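Colleague: sequence and predicted structure below; questions after.
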Amino acid sequence: MPEGDTVWQTARRLHDALAARVLTLSDFRVPQYATVDLTGRTVLDVTPRGKHLLTRIEGGLTLHSHLRMDGAWRLYDTGRRWSGGPAHQIRVILGNDDRTAVGYRLPVLELLRTTEESRVVGHLGPDLLGPDWNADQAFANLLAAPDRPLGEALLDQRNLAGIGNIYKSELCFLLGATPWLPVGALPADRAAKLPALAKKLLEVNRDRPLRTTKGRRGQELFVYGRARRPCLRCRTPIRAADQGDGSRERPTYWCPTCQRGPAPDPGSPEARRFRPRTAP
């Protein structure tokens, strides 16, 4: 699932291509909106909200989309061949005289009144990359359930919006805590740094083509995707396991030496054999 910085980049590209321009092409390929035609309307802006995208259109309309695991928005110059996937995966097309935006495999796509946006994003906590960011509120949200595992609390978009599985693992490493440590057990000095650290990581990466939490070419991430490779700090093999309620695969990575707290036993059902994804 894309992280908040990826969604922010997508929104910026869509905004630059569509905002303040009149739509000359509008094609919804989902049954619910098959008869909708937005041609002749001006796109006002494209705004990210956590992992959600809000495309506001003249006439008080908002196109709400969410990428989840496989969705993508692709941009093409007018007349250029589209290459984001087979045609049957296209869910919506919006275009003007110069650029065309094609939404592929979008699992969430709905057209609503702009005044009703709170219905789809009102439940979200402070947005790490948004104007509503409030570190104190995010901190209070996280501590509201002190017994909840840190990794699960970070992924809950109701606490703070924008963190995905990669940043979850990397934040826990930088805090020196396993993702299974209860939020309330995180040492006070580290807990106080959490909101600012999370915001810093996303802000540093929102303009980067390649995400990094370490800042070194070839070694972009500390633990994510590095199962069985040596920790970049202590050389202990990185471990990996699933975290969550089992309804969705959430691979989680951590160093058993650098990070303190509970963790699944290597022989438990949660523990799996993950192949490394990045260079050591």
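Modeller: Yes, it's here.
Colleague: drop to CA atoms for contacts and neighbour counts, all remaining ones
Modeller: Will do.
Colleague: name the element the residue lying closest to residue 15 once chain neighbours are set aside belongs to?
Modeller: Among residues not flanking residue 15 along the chain, residue 46 sits closest, at 4.9 Å (CA to CA, 6 or more residues apart in numbering). Residue 46 is part of strand 43-49 when elements are defined by DSSP states H and E.
Colleague: list the helices and strands that strand packs on?
Modeller: helix 4-18, strand 52-57 (3 or more CA pairs under 8 Å, 6 or more residues apart in numbering; DSSP states H and E).
Colleague: which of the ones you listed sits closest to residue 234?
Modeller: Comparing these against residue 234 with CA to CA, the closest turns out to be helix 4-18 (28.8 Å).
Colleague: the closest one: what's the following helix or strand?
Modeller: strand 25-28.
Colleague: pull the residues that contact that next one.
Modeller: By CA atoms under 8 Å, 6 or more residues apart in numbering, the surrounding residues in contact with strand 25-28 are 34, 35, 36, 37, 38, 39, 91, 92, 93, 94, 95, 96.
Colleague: name the nearest of those residues relative to residue 104.
Modeller: residue 91 (5.8 Å).
Colleague: next, that closest one: secondary structure please.
Modeller: Each residue gets one of three states, and residue 91 gets strand by DSSP: H, G, I helix; E, B strand; the rest coil.
Colleague: chain neighbours aside, what residue packs nearest to it?
Modeller: residue 29 (4.8 Å).
Colleague: now do that neighbour against residue 100, distance only.
Modeller: Separation of residue 29 from residue 100 (CA to CA, to the nearest Å): 15 Å.
Colleague: go on, residue 194?
Modeller: Residue 194 sits 39 Å away from residue 100, going by CA to CA.
Colleague: who's more crowded, the two?
Modeller: Neighbours were counted for residue 194 and for residue 100 using other CA atoms under 10 Å; residue 100 has more, 25 against 21.
Colleague: residue 61: neighbour count?
Modeller: Residue 61 has 21 neighbouring residues, counting by other CA under 10 Å.
Colleague: which residues does residue 132 contact?
Modeller: residue 126.
Colleague: I meant to write residue 112 there.
Modeller: 61, 62, 63, 64.
Colleague: quick check, residue 29 in contact with residue 94.
Modeller: No: when contacts are counted by CA atoms under 8 Å, residue 29 is not listed as touching residue 94 (11.4 Å).
Colleague: let's bring in a second model and compare:
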Amino acid sequence: MPEGDTVLQTARRLDAALAGQVLTVSDLRVPRFATADLTGRTVLGVTARGKHLLTRFQGGLTLHSHLRMDGAWRVYDPGERWRGGPAHQIRAVLATAERTAVGYRLPVLELLRTEDEGKAVGHLGPDLLGPDWDPDTALRNVLADPGRRVGDALLDQRNLAGIGNVYMCELCFMARVTPWLPVGELPPAVVTRLVSTAEQLLVANRDRPVRTTTGATAAMSRATSAMSRSRTRERLFVYGRAGRPCLRCRTPIRVADRDDRPTYWCPHCQSGPTG
């Protein structure tokens, strides 16, 4: 599931493949931009902003894309078979003489002037993996609505950019609270720790091919210090582990659907409302 760390890795792959190269193929397969032609333009670079991707071109144009739940960009060598999905799922093709980038199942794909990028990403809060990261601003944003559920506050990209459903569930488990507990019922120190741990988790995973939260950093190692080695082989504390024993207490992990997203939690270790 694409979250801030995954999107950053995607930006790096695209940048390495396309930056400084001239496009030989430009194919945007969405009705609004189907006739747009970027052929002949040099790719200036690809950068991530939260969970958004910005591909900038010579002439002041930017291709903005968002992966949402199952979108993906794949990079191929000349002659390599495209394996990211069936042809009808392709939304964009950007090719140079050396590499081809193919965007699959992209729910957001738009071409805009680079000077207007703020229209696409200007609403975002501090980026957990970006140069603008500011924990104090992120903390103020999260605390601004005390009645809001902590899970919703963490997922709101206007508060802090980069957290998705996986990290939300893992962070709430590590804080020992359910995602439905109002932010205002958390001690200030716990909210502060949530924000700082979020940064630690994403930084720890930004270079990993497979995401992990159990033992990802020193703080996570302390969280698992009482567990046996066999238990800590699990990559995640609760996400995707419905019905399996909690790594802390062995109580079966529960799952609930919230806003079309599965939410995982331990009914013993985490205090607060359950939906």
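Modeller: Here it is on my side, so go on. What you see is a predicted model; the values in this text were computed from it and never measured.
Colleague: for the two chains, what TM-score is obtained?
Modeller: Here the TM-score for the pair of chains, by TM-score structural alignment, normalised by the length of the second structure, is 0.91; 260 aligned residues with a CA RMSD of 1.2 Å.
Colleague: please convert the contacts of strand 25-28 of the first structure to a markdown table, extending it with neighbour count and secondary structure.
Modeller: Below are the contacts of strand 25-28 of the first structure laid out as a markdown table (neighbours: other CA atoms under 10 Å; DSSP: H, G, I helix; E, B strand; the rest coil):
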| residue | neighbour count | secondary structure |
| --- | --- | --- |
| 34 | 11 | coil |
| 35 | 11 | coil |
| 36 | 12 | coil |
| 37 | 14 | coil |
| 38 | 20 | coil |
| 39 | 15 | coil |
| 91 | 21 | strand |
| 92 | 20 | strand |
| 93 | 18 | strand |
| 94 | 20 | strand |
| 95 | 24 | strand |
| 96 | 22 | coil |
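Colleague: can you give me the strands for the stretch 101-250 of the second structure?
Modeller: Using DSSP state E, counting those that start in this stretch, the strands found in the stretch 101-250 of the second structure span residues 108-113.
Colleague: tell me where it has helices.
Modeller: Using DSSP state H, counting those that start in this stretch, the helices found in the stretch 101-250 of the second structure span residues 118-121, 135-143, 150-155, 165-175, 188-205, 218-223.
Colleague: tell me which of those helices lies nearest to residue 129 of the second structure.
Modeller: Nearest to residue 129 of the second structure, of all those, is helix 188-205, at 6.7 Å by CA to CA.
Colleague: just give me the mean distance for the closest one relative to the first structure.
Modeller: On superposition with the first structure, the mean distance recorded for helix 188-205 of the second structure (mean CA distance after the TM-score superposition for the first structure) is 1.0 Å.
Colleague: how far off centre is that helix?
Modeller: From the chain centre to the centre of helix 188-205 of the second structure is a distance of 15 Å (CA atoms, centre = their mean, to the nearest Å).
Colleague: can you check stretch 124-136 of the first structure too?
Modeller: Using CA atoms, centre = their mean, the offset of stretch 124-136 of the first structure from its chain centre is 14 Å.
Colleague: first vs last residue of it, how far apart are they?
Modeller: 15 Å.
Colleague: same question, stretch 145-155 of the first structure
Modeller: Using CA to CA, one end of stretch 145-155 of the first structure lies 14 Å from the other.
Colleague: what range does that stretch cover in the second structure?
Modeller: Alignment of stretch 145-155 of the first structure against the second structure: residues 145-155, by TM-score structural alignment.
Colleague: what comes up buried for that stretch?
Modeller: Buried residues in stretch 145-155 of the second structure, counted by 16 or more other CA atoms under 10 Å: 148, 149, 150, 151, 152, 153, 154, 155.
Colleague: closest to residue 5 of the second structure among those residues?
Modeller: residue 155 (14.5 Å).
Colleague: surely the closest one is in contact with residue 169?
Modeller: No: using CA under 8 Å, residue 155 of the second structure is not in contact with residue 169; the gap is 10.1 Å.
Colleague: returning to that earlier point: what about the strand holding residue 46 of the first structure, distance to the chain center?
Modeller: That offset, for strand 43-49 of the first structure, works out to 17 Å (CA atoms, centre = their mean).
Colleague: same question for stretch 197-208 of the first structure.
Modeller: 12 Å.
Colleague: list the buried residues of it.
Modeller: Within stretch 197-208 of the first structure, the residues that count as buried by 16+ other CA under 10 Å are 198, 199, 201, 202, 203, 205, 206.
Colleague: how close does the last one sit to residue 184 of the first structure?
Modeller: When you say that, I think you mean residue 206 of the first structure. Using CA to CA, residue 206 of the first structure is found at 30 Å from residue 184 of the first structure.
Colleague: closest to residue 271 of the second structure out of the helices of the stretch 101-250 of the second structure?
Modeller: Per CA to CA, nearest to residue 271 of the second structure of these: helix 165-175, 9.5 Å.
Colleague: after superposition, how close is that closest one to the first structure?
Modeller: Mean for helix 165-175 of the second structure is 0.4 Å (mean CA distance after the TM-score superposition for the first structure).
Colleague: now tell me what touches that helix from outside.
Modeller: Contact with helix 165-175 of the second structure is made by 1, 151, 154-155, 178-179, 190, 193-194, 197-198, 213, 223, 236-239, 261-266, 269-270, as judged by CA under 8 Å, 6+ apart.
Colleague: now those: which count as buried?
Modeller: Among these, those scoring as buried are 151, 154-155, 178-179, 194, 197-198, 213, 236-239, 262-266, 269-270 (criterion: 16+ other CA under 10 Å).
Colleague: what residues are up against residue 36 of the second structure?
Modeller: Neighbouring residues of residue 36 of the second structure by CA under 8 Å, 6+ apart: 27, 28.
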